[in-house]
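Peer 1: task: produce atomic coordinates for the following.
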Amino acid sequence: MDLQLTLVVAGLVIGIVVGMTGMGGGALMTPALVLFFNVPPLAAVSSDLVVSAVMKPVGGVVHLRRGTVDLRLVGWLCAGSVPAAFGGVLVSRALGSGAGVQQWTKIALGAALLLAAAGLILRAYQSLVARGRRAADRAAGRPVTRDEATVGGYRVRPVPTVLVGVLGGLIVGMTSVGSGSLIIIALLALYPRLSAAGLVGTDLVQAVPLVASAALGHLLFGDFRLDLTASLLVGCLPGVYLGARLSSRAPGGLVRRALALVLLASGLKLLGLPDLAMVATLGVVVVVGPLLWMSARVRHGLPPRAPILAEARARTRSERESAVPR
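Peer 2: Predicted structure coming up:
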């Protein structure tokens, strides 16, 4: 298959995942370019950020219309992330473009992917705890209350929020990973009462200027390749639209589990773990992970296993309810 057509197909698949889950763009596209297309890490980061800068506003507009964005948080995050993202590009540029820098970028990308995988698991566990609490309320005949707020209803913490933006922006500028994974986990820790819809909407909107800043830096100082980026965009744009249409029907939980496994495998590969050790590690995760998850479900009052499609419909219904302005 022609290289450009292969890149279009890869962009389509990644776009569908982004549309379905709201994350995975940089965490999938950059390692895919490095591992499967032998694109130098710096060029992969540059192209991915420019693609993301085009895709992000589409989802951001949707969430702004639905009222699931806290513009206060967006402002404080951008105060730190926008200059830091541009600065991350300058740091990479200052290090040079030799083989040593390419290897360093590869290692930094691998570490960021492992953090992103851990963040996905953390988000899933928090959702599990919330479902267990609601199930316990229903079983006891108590009214099922929601202590989450789509926007507002909590005190904004400016300094920690700006620091999250600085750290996230620096990582995004250097590796392209983090705008939809690492920052959202930090928001989850700082604002636990922010609903799932508010969390995703706020993170997506703040990522627009963040990624635009990093993309501008890479256009000016990075290793941007127009042909590579154009092919990816041809696939990504319809993929995001299709994924968004499928998001209400597809089992998002299953997609996120697969995404976490892919992030883990990509991170380990980029960090140079031998193939045999990587296969053994993934095998342990595949076997032990579901057992630990079943144990966690039981501990929080849920059945060990639940129908994935039913759970997906319940989660979608929950997010729609939380998206209604209060």
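
Peer 1: every contact and neighbour count from this point should use C-alpha atoms.
Peer 2: Noted.

Peer 1: buried set for stretch 132-152?
Peer 2: Within stretch 132-152, the residues scored as buried using 16 or more other CA atoms under 10 Å are 132, 133, 134, 135, 136, 148, 149, 150, 151, 152.

Peer 1: likewise stretch 92-99?
Peer 2: 92, 93.

Peer 1: any idea whether residue 154 is helix, strand or coil?
Peer 2: When classified by DSSP: H, G, I helix; E, B strand; the rest coil, residue 154 comes out as coil.

Peer 1: I'd say it and residue 195 touch.
Peer 2: No - Residue 154 is not in contact with residue 195 according to CA atoms under 8 Å; the separation is 11.2 Å.

Peer 1: compare these two (neighbour count), which wins?
Peer 2: Remark: of residue 154 and residue 195, residue 195 carries more neighbours, 22 against 12, as counted by other CA atoms under 10 Å.

Peer 1: how far away is that one from residue 37?
Peer 2: 38 Å (CA to CA, to the nearest Å).

Peer 1: do residue 17 as well
Peer 2: Distance from residue 17 to residue 37, by CA to CA: 19 Å.

Peer 1: one more to line up against the first:
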Amino acid sequence: MLSTAYIVSGFSVGLLVGVTGVGGGSLMTPLLVFLFGFKPAVAVGTDLLFASITKIGGVWVHHGKHNSVEWKVVGLLALGSLPCALGTLYVLRQLHVTGKEIGHVITYSLGIALILTACALLVRSILMNKAQKVAQLDDDHSTESNAARFRRFHVPATVLTGAVLGVLVTLSSVGAGALGTVALLFLYPKMTTLKVVGTDLAHAIPLTAVAGIGHWSIGNVDLVLLGSLLVGSLPGIWVGSHLSAKIPERFLRPVLATLLLLIGFKFVFQ
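Peer 2: Next comes the predicted model:
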């Protein structure tokens, strides 16, 4: 049976995601650990599948309606992230099979990811403003024209970024949203913000799906929890998206970043 408390929590997180644009993992996973007492591994595994499902609708809109997904960049990110995600899952499975506790590794990784996400929240608006100022006036937003920062090294830099995200997201379920967006804004300063968001979403789906299925195979997914969160979060995201224009995000984002920073340090030093 679906739990009302989980549904309400899903709605609340979805509401914040819709208002702030912050990735659900950075909000959902700490909530599941601290409020409901789930083991970090179960919270991470469940949230990864939750993220892969909820992001599908966003990519559908970005690709079909806005044509705002740079699929070549998605491919480069996935070239680094998916093998690293599979490698990380293999290590976690081996630790699990041998009876070693993986909770501490996941907890520490979650703390680091939350701290990085908090920092990303504080600089993302700055990078977005700069990206809008240097955006090209024409409609040519190819990978080459967007790669103004590292020139001929943008391909290995993008693959390396994907690799880092692959490990971090698999271990913590955090990073596919805020960190991915900031990384793309830094790597491709001339890419429009709409394409940055669409590209990051498109890359997050296969990454979170692979990582989530891997955690499921290890036994780190609670299906009742997953269903409850989905029931609550989908309307929450819809409501939050409509409220985002009415809530002063410039005040809410620093508060949220500070909260994530404190939670991150708690995970790291507990």
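
Peer 1: quick TM-score on the pair, please.
Peer 2: The TM-score (TM-score structural alignment, normalised by the length of the second structure) is 0.87; 258 aligned residues with a CA RMSD of 2.4 Å.

Peer 1: show me where the first structure has its helices.
Peer 2: 3-21, 25-36, 41-66, 71-94, 99-139, 158-175, 182-190, 196-221, 226-246, 252-270, 275-299, 308-323 (DSSP state H).

Peer 1: now the angle from the fifth one to helix 158-175?
Peer 2: Counting by axes from the mean of the first three to the mean of the last three CA atoms, to 10 degrees, helix 99-139 of the first structure lies at 130 degrees to helix 158-175.

Peer 1: now helix 99-139 of the first structure, how far from the centre of its chain.
Peer 2: Computed by CA atoms, centre = their mean, to the nearest Å, the chain-centroid distance of helix 99-139 of the first structure equals 9 Å.

Peer 1: how about stretch 78-87 of the first structure?
Peer 2: 18 Å.

Peer 1: counterpart of residue 232 of the second structure in the first structure?
Peer 2: In the first structure, the residue matched to residue 232 of the second structure (TM-score structural alignment) is residue 235.

Peer 1: and the nearest residue to that match once chain neighbours are set aside, how close does it get to residue 212 of the first structure?
Peer 2: Once flanking residues are discounted, residue 235 of the first structure sits nearest to residue 12: 4.0 Å by CA to CA, 6 or more residues apart in numbering. From residue 12 of the first structure over to residue 212 of the first structure the distance is 21 Å, taken as CA to CA.

Peer 1: ok, now residue 109 of the first structure?
Peer 2: Residue 109 of the first structure is 19 Å from residue 212 of the first structure, by CA to CA.

Peer 1: so for these two, which sits in the more crowded spot?
Peer 2: residue 109 (28 against 22).

Peer 1: number of nearby residues for the nearest residue to the more buried one once chain neighbours are set aside?
Peer 2: Of all residues not flanking residue 109 of the first structure in the chain, residue 175 sits nearest, at 5.4 Å (CA to CA, 6+ apart). Other residues within reach of residue 175 of the first structure, judged by other CA under 10 Å, total 33.

Peer 1: mind listing what whatever residue of the second structure lines up with residue 175 of the first structure touches?
Peer 2: Correspondence of residue 175 of the first structure to the second structure, assessed by TM-score structural alignment: residue 172. Residues counted as contacts of residue 172 of the second structure (CA atoms under 8 Å, 6 or more residues apart in numbering) are 44, 106, 107, 109, 110, 113.

Peer 1: next one: residue 70 of the second structure
Peer 2: Neighbours of residue 70 of the second structure in contact, by CA under 8 Å, 6+ apart: 142, 143, 195, 198, 199.

Peer 1: check contacts around the third one.
Peer 2: Translated: residue 195 of the second structure. 68, 69, 70.

Peer 1: from residue 154 of the first structure, how far off is the equivalent of it over in the first structure?
Peer 2: In the first structure, the residue matched to residue 195 of the second structure (TM-score structural alignment) is residue 198. Using CA to CA, residue 198 of the first structure is found at 12 Å from residue 154 of the first structure.
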